[in-house]
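1. here is my input; please provide its structure:
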Amino acid sequence: MFRGSIPALVTPFRDEAFDEEAFRAFVEWQIAEGSHALVPCGTTGESATLSAGEQARVIRACVEQAAGRVPVIAGCGGNNTQSVIALMQSARDAGADAALVVAPYYNRPNQDGVFAHYEALAAASDLPIVLYTVPGRTVTDIKPETVARLATVKGVVGIKDASGDLGRVSAHRLSCGTGFAQLSGNDDMTLGYMAMGGVGAISVTANVAPRLCADFQNACLEGRWPEALDLQDRLYPLHAALFTDASPGPIKYALNKIRPEFSSELRLPMTPPSEASRKAVDAALAHAGLV
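-> Now for the predicted structure:
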């Protein structure tokens, strides 16, 4: 259902408010540059600082601007099952094609609790669910054996895996089947992830380099591995530089460098990247040929 280069979209702010005009232009640029799908309101979209009303507005603006040209996978994560059900209903009403749902954070359920959380979401909504494991942020993981259980639940269609464990691609292929969409959540590891059976990436770097990331994904999906390796070498410094400070500070800084009309404004508690981070981003943008 989902494959290729899927940017985890940043959310532009202007004077602390959601800048819908800039966001719609950004969505249009992403589609024109070849992105295969879009994720609004993920971690990179500063969803933790958006109100429920703002989140609904961002998702609706993305769906309306995409106008069916590419799928929209709405970020709907949370650590309260009933609240996530409400977010998924809002995304469904807005016309999203699926929900990206991160593992519950802070309250740290065990694996039975993780399974029950997603099972309840699937029972409450017909919106397809893409699991999202990123234990470096949430502490809670979705273990491979739990992914295998969840793959049997109607409506659970794939996973964004930011565990950093490439071996899971093979484990998931064997337990979930090849129809279960495995999407990388670590840009720097995506080449290996794709070689092992992944079908795409929900990408931070694609915010800044959508054409290069789309070309990279197309090369992987078509088995043009030497070309994919060349693009990996071109993009790797950027993959690293965008995480030299708290995300999405470096990403918004990079976007503002290549698209000055796009504000680098963040919402507290996020603050602008350090000078060292900015220098790393500048060098990586030059290496990638983006400036």
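2. all contacts plus neighbour counts: C-alpha atoms, from now on.
-> Will do.
3. how far off centre is the helix ranked longest in the chain?
-> Looking across the chain with DSSP state H, the single longest helix is helix 225-241. Computed by C-alpha atoms, centre = their mean, to the nearest Å, the separation of helix 225-241 from the middle of its chain amounts to 18 Å.
4. quick one: contacts for residue 126?
-> Taking C-alpha atoms under 8 Å, 6 or more residues apart in numbering, we find residue 126 in contact with residue 155.
5. would it count as being in a strand?
-> No. Counting by DSSP: H, G, I helix; E, B strand; the rest coil, residue 126 is not part of a strand but coil.
6. and the gap between it and residue 157?
-> Distance of residue 126 to residue 157, computed by C-alpha to C-alpha, to the nearest Å: 12 Å.
7. for residue 131, pull up the helix or strand it's in.
-> Per DSSP states H and E: residue 131 is located in strand 129-133.
8. and the following helix or strand past that strand, how far out from the chain's middle?
-> Per DSSP H and E, strand 129-133 leads on to helix 135-138 as the next helix or strand towards the C-terminus. The chain centroid and the centroid of helix 135-138 are separated by 14 Å under C-alpha atoms, centre = their mean.
9. and helix 135-138, which residues are buried?
-> Residues of helix 135-138 classed as buried: 135, 138 (neighbour count, 16 or more other C-alpha atoms under 10 Å).
10. equivalent analysis for stretch 49-68, please.
-> Across stretch 49-68, burial judged by 16+ other C-alpha under 10 Å covers 50, 55-66.
11. and this one, so I can compare the two:
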Amino acid sequence: MFKGSMVALITPMDIQGNLCKKSLKNLIDYHIKNNTTAIISVGTTGESATLNKDEHINVIMTTLEIADGKIPIIAGTGSNSTSESILLTKKFEKSGISGCLNVTPYYNRPTQEGLYLHFQAISEATELPQILYNVPSRTGCDLLPETIARLSKFHNIIGIKDATGDLSRVSQLKTLIQKDFLLISGDDKTALDFMQLGGHGIISVTANIAAKYMKKIFDLALQGNFVKARLKEKKNQRNKQPSFSRT
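-> Here you go, the predicted model:
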């Protein structure tokens, strides 16, 4: 469930600034229809840094309710506060959530040891599968391969969403980590290259409006058919499909 084309779902709001449940249902139905592999609810694309705690929980639980088991839901539970990340993660235990996506603490700019201790604390507080998320251009800190390798030793830290755009990270991580560990691109622009180097999928912003297109391309990539995947990518670009951007 954590491979191929996954979507970093937006959080639709009405004019009063409340969750628009009708629009959310339309989005979820769209991804079910187009066979998106999984939905990430309230990741950073879903306004995780701006929703208050109650809104955050409500969006994820509403997403779960609407999806009704038809598509896996991954909860964005990251925060720049370790205690808040733990609180959010524990909130979704036994809820039906398939796993959690945890962004590095933004603004705080912790050291590598600080990052290790942050994710260690979250991992030890839950049995839910955890996917690390590294996007230094937005958070101000970079989770380095050596630290990721240390964290991969925790049984429920199962992978990383890498939005650095640095393709050398794939080979570094594959060298450092011996167990099965998911390498997921968070940079739509370089995702095919990322997968050809050994990645397993993408958590995509583009998929919000081009789910069928992304599904076809990254299914081909999973099959190892990168020639056809690139031809399809070029064809869709000529047809003025949405341009790629970093998540």
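12. out of the buried residues of stretch 49-68 of the first structure, which is nearest to residue 19 of the first structure?
-> Closest approach to residue 19 of the first structure among the buried residues of stretch 49-68 of the first structure (C-alpha to C-alpha): residue 58, at 9.4 Å.
13. show me how far the helix or strand encompassing the closest one is from its chain's centre.
-> Using DSSP H and E, residue 58 of the first structure sits in helix 52-66. Distance, stretch centre to chain centre, for helix 52-66 of the first structure: 16 Å (C-alpha atoms, centre = their mean).
14. that helix vs the second structure, mean deviation?
-> Mean deviation of helix 52-66 of the first structure relative to the second structure after superposition (mean C-alpha distance after the TM-score superposition for the first structure): 1.4 Å.
15. report all helices and strands that the helix or strand just after that helix contacts.
-> Downstream of helix 52-66 of the first structure, the next assigned helix or strand under DSSP H and E is strand 73-75. Packed against strand 73-75 of the first structure, as judged by 3 or more C-alpha pairs under 8 Å, 6 or more residues apart in numbering; DSSP states H and E, are the following elements: strand 98-102.
16. which secondary structure elements does the strand it packs on contact?
-> Here strand 98-102 of the first structure touches strand 73-75, helix 81-94, strand 129-133, going by 3+ C-alpha pairs under 8 Å, 6+ apart.
17. switch the cut-off to 6 Å
-> In terms of contacts (3 or more C-alpha pairs under 6 Å, 6 or more residues apart in numbering; DSSP states H and E), strand 98-102 of the first structure is packed against strand 73-75, strand 129-133.
18. turn these into a markdown table, columns for distance to residue 81 of the first structure and mean neighbour count.
-> Below are these laid out as a markdown table (distance: least, C-alpha to C-alpha, whole Å; neighbours: other C-alpha atoms under 10 Å):
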| stretch | distance to residue 81 of the first structure | mean neighbour count |
| --- | --- | --- |
| strand 73-75 | 14 | 31 |
| strand 129-133 | 14 | 25 |
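19. now distance to residue 93 of the first structure too, for these, in CSV please.
-> As requested, these are exported to CSV (distance: least, C-alpha to C-alpha, whole Å):
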stretch, distance to residue 93 of the first structure
strand 73-75, 11
strand 129-133, 15
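20. just the helices in the first structure please.
-> Under DSSP H, the first structure gives helices at 20-32, 52-66, 81-94, 111-124, 135-138, 144-150, 167-176, 190-195, 210-221, 225-241, 249-258, 275-287.
21. could you dump those into CSV with distance to residue 4 of the first structure added?
-> Converted to CSV, the helices of the first structure look like this (distance: least, C-alpha to C-alpha, whole Å):
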stretch, distance to residue 4 of the first structure
helix 20-32, 13
helix 52-66, 16
helix 81-94, 22
helix 111-124, 25
helix 135-138, 23
helix 144-150, 21
helix 167-176, 16
helix 190-195, 10
helix 210-221, 5
helix 225-241, 13
helix 249-258, 20
helix 275-287, 22
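22. closest one to residue 10 of the first structure among the ones you listed?
-> Taking C-alpha to C-alpha, helix 249-258 is the member of the helices of the first structure nearest to residue 10 of the first structure, at 7.4 Å.
23. so for that closest one, what gets flagged as buried?
-> Neighbour-count burial for helix 249-258 of the first structure, counted by 16+ other C-alpha under 10 Å, picks out 249-257.
24. from those, pick the one nearest residue 150 of the first structure.
-> Looking across the buried residues of helix 249-258 of the first structure and measuring by C-alpha to C-alpha, the closest to residue 150 of the first structure is residue 251, at 32.6 Å.
25. show me what contacts that closest one?
-> Contacts for residue 251 of the first structure (C-alpha atoms under 6 Å, 6 or more residues apart in numbering) come out as residue 242.
26. that one corresponds to which position in the second structure?
-> Using TM-score structural alignment, residue 251 of the first structure lacks an equivalent in the second structure.
27. could you check how far residue 251 of the first structure is from residue 189 of the first structure?
-> From residue 251 of the first structure over to residue 189 of the first structure the distance is 18 Å, taken as C-alpha to C-alpha.
28. roughly how far does residue 205 of the first structure sit from residue 277 of the first structure?
-> Residue 205 of the first structure is 15 Å from residue 277 of the first structure, where distance means C-alpha to C-alpha.
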